[in-house]
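Asker: Provided below for reference: sequence and predicted model.
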Amino acid sequence: MTTPAFSVCVYCGSRPGNNPVFTEIAKAVGQWIGERDGQLVYGGGRSGLMGTVAEATRLAGGRVVGVIPQALVDKELANHACDELHIVANMHERKAMMAERSDTFVALPGGIGTFEELFEVWTWRQLGYHDKPIGLINVDGYYDHMLQFLQSCVGHGFMGEWQMGLIESSSDASALLQSLVQASGTRMETPSLRSVI
C-alpha cells in the first residue's frame, strides 16, 4: 500500500443541500485531494455531500478512509467502496479515529453533525490536544452568518481573536486546501491534471 502524501479530514452534510454549488464544491474538493496523491478521511457515508466527496476522491486516484458508527451504518448508507471502512461503536470513537488519521481538517456545508465535529476539533486545538490546521470552505456565503455570530462572541468577551485565528475561512477551496496542507507540514504532489477548483 502506497503511503498518501497527506490526509485531509472533511466534515460535510449527509444531505446534498438545495443548491447545486454545494455538490460541485464537494466534488472539486475530492478531486483536489485525489489528484495530489492525498487521502480523504470522512464519516463513511455514501449519501449527500459525504458520498460526493468520497467518490470524487476515489475517481481522482486518492485513498478514502471512512469511519462510521454501527448505529448510522443503515441510516447513512455506509460506503463500502472506501479503501478502508471502519465501523465503530459510537460517535466518540468515530471522531477520535478521524482526528488521529488526519493531518488537517476542513468543513464543507452541512448540518448540526458537521457543526459539532468542526467545533469539537476547534476546541481540541485551543486546548492544545492537537495543532493541526482547520479550515472552513465558505461556499456561496453558507457560513457568513455563523462567522458573524462568532465575531459577536468575541465582541461580547466570550472568545478571543486568537481563537478565531485557529481556523481559516475562505470561499476559494483550492487556495484554502493548499494552505492547510502546507501548514500541516506534509508533502504535496503536483497534480497530473489541472484542478477544477
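Answerer: Yep, that arrived.
Asker: CA atoms for contacts and neighbours, from now on please.
Answerer: Fine.
Asker: tell me where this protein has strands.
Answerer: Ranges of strands within the chain are 7-11, 39-42, 63-69, 84-88, 104-107, 134-137, 167-170, based on DSSP state E.
Asker: can I get those strands in CSV with mean neighbour count and distance to residue 126?
Answerer: Shown next, in CSV, are these (neighbours: other Cα atoms under 10 Å; distance: least, Cα to Cα, whole Å):
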stretch, mean neighbour count, distance to residue 126
strand 7-11, 26, 18
strand 39-42, 28, 22
strand 63-69, 25, 24
strand 84-88, 18, 26
strand 104-107, 24, 14
strand 134-137, 24, 11
strand 167-170, 17, 10
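Asker: redo those as a markdown table? Include distance to residue 157.
Answerer: Shown next, in a markdown table, are those (distance: least, Cα to Cα, whole Å):
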| stretch | distance to residue 157 |
| --- | --- |
| strand 7-11 | 28 |
| strand 39-42 | 34 |
| strand 63-69 | 36 |
| strand 84-88 | 38 |
| strand 104-107 | 25 |
| strand 134-137 | 23 |
| strand 167-170 | 18 |
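Asker: second one coming, line it up with the first:
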Amino acid sequence: MIRRVAVYCGSAMGADPAFADMARDLAAEMVQRGLGLVYGGGRLGLMGIVADAVLAGGGEVHGVIPQALVDKEVAHTGCTTLHTVAGMHERKAKMTELCDGFVALPGGIGTLDELFEAWTWNALGYHAKPFCLLDVHGFWSGLSGFMDHVSASGFLSTGRRAQLLEATAPAEALDKLDEAARNATQGMVW
C-alpha cells in the first residue's frame, strides 16, 4: 500500500547525533523496501541527510519547496524531482498528494505544523493517510504525553488519539504505516 513516504523533519541537525543517525536509518529502510521519499526539498539539516541517504541508496526523492527557499539557495538540486511551489500551504498540499503516509523525525515548529496539518486533514476527511512519530531518545515523549492529556481533557477522541502512531525504529514505523493504510482501504477506522 505504501509506495511513497513523506518525511517531516528539521532543517537543522539538532543537538543529538542520534537524530542524524535515525534519519539515515529511516532512509536505508525505505530504500530497502523500494519506497520513495517525499520531503520539504531542502539540503540542510535532517532534511538533507534523509534525502542524500535515499539518493545514495538508489531511491527516488521528491522534494517540494517554496520559491522563497529556492531563492535563499537552500533547495536540494539533486532530487529526482523538485517541485517548486508558491508557499507553505501549497508545499503541504503537494506533499500530501505525492505520499501514501507520513513519518515525523525530530524537528521544530515546521515539523509540528506539517504533522498537525496532516492529522487535521485526516480528521476532516481530506485524506486517509497514516502518520507516525519516529522517536529518537524520547524526543516525541512530551508531545505524546500532551496528546494523551488533550484526549483525557475531552478535546480529542480516543480513536483520533490512536491515529498518532508511534515507533522507535524505522522498520516499526513503516510497518505501522503499511498496516494502517491497509486498514483504511478496507474501510476500517484506524
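Answerer: Ah, there it is. All figures in this text were calculated on a predicted structure; none of them were measured in a lab.
Asker: residue in structure 2 matching residue 155 of structure 1?
Answerer: In structure 2, the residue paired with residue 155 of structure 1 according to TM-score structural alignment is residue 152.
Asker: how many neighbours does that match have?
Answerer: A count of nearby residues for residue 152 of structure 2, using other Cα atoms under 10 Å, gives 13.
Asker: now it: how far from residue 124 of structure 2?
Answerer: Separation of residue 152 of structure 2 from residue 124 of structure 2 (Cα to Cα, to the nearest Å): 21 Å.
Asker: now do residue 141 of structure 2
Answerer: Per Cα to Cα, residue 141 of structure 2 is found 26 Å from residue 124 of structure 2.
Asker: I'd say residue 169 of structure 2 and residue 134 touch.
Answerer: Yes - Residue 169 of structure 2 is in contact with residue 134 according to Cα atoms under 8 Å; the separation is 6.8 Å.
Asker: helices of structure 2, start to end?
Answerer: Remark: helices assigned in structure 2 by DSSP state H are 17-33, 45-56, 67-71, 88-98, 109-123, 141-152, 158-162, 170-185.
Asker: of these, flag the one that's most buried.
Answerer: Neighbour counts (mean count of other Cα atoms under 10 Å) averaged over each of those peak at helix 45-56, with a mean of 23.
Asker: spatially central residue for structure 1, please.
Answerer: Residue closest to the mean C-alpha point of structure 1, counted by Cα atoms, centre = their mean, is residue 10 at 1.5 Å.
Asker: stretch 89-105 of structure 2: how far from the chain's middle?
Answerer: Distance of stretch 89-105 of structure 2 from its chain centroid, counting by Cα atoms, centre = their mean, to the nearest Å, is 7 Å.
Asker: against structure 1, where does that stretch fall?
Answerer: Mapped onto structure 1 using TM-score structural alignment, stretch 89-105 of structure 2 covers residues 92-108.
Asker: what does the matching stretch rub up against?
Answerer: Under the criterion Cα atoms under 8 Å, 6 or more residues apart in numbering, residues 6-13, 26, 41-43, 67-69, 88, 114, 117-118, 121, 132-139, 180-181, 184, 186 lie in contact with stretch 92-108 of structure 1.
Asker: rerun that using 7 Å as the cut-off
Answerer: The contact list for stretch 92-108 of structure 1, computed with Cα atoms under 7 Å, 6 or more residues apart in numbering, reads 6-12, 41-42, 67-69, 88, 118, 132-137, 180-181, 184.
Asker: likewise stretch 138-153 of structure 2?
Answerer: Against stretch 138-153 of structure 2 from outside (Cα under 7 Å, 6+ apart): 106, 156-158, 161.
Asker: farthest pair within those?
Answerer: Using Cα to Cα, the two most remote members of the contacts of stretch 138-153 of structure 2 are 106 and 157, lying 25.2 Å apart.
Asker: with neighbour numbers in mind, choose between those two.
Answerer: Neighbours around residue 106 of structure 2 and residue 157, counted as other Cα under 10 Å, are more numerous at residue 106. The numbers are 26 against 13.
Asker: if we can go back for a sec, so which of the contacts of stretch 138-153 of structure 2 is the closest to residue 183 of structure 2?
Answerer: Using Cα to Cα, residue 161 comes nearest to residue 183 of structure 2 of those, at 16.4 Å.
Asker: what's the closest one aligned with over in structure 1?
Answerer: Residue 161 of structure 2 maps onto residue 164 in structure 1, by TM-score structural alignment.
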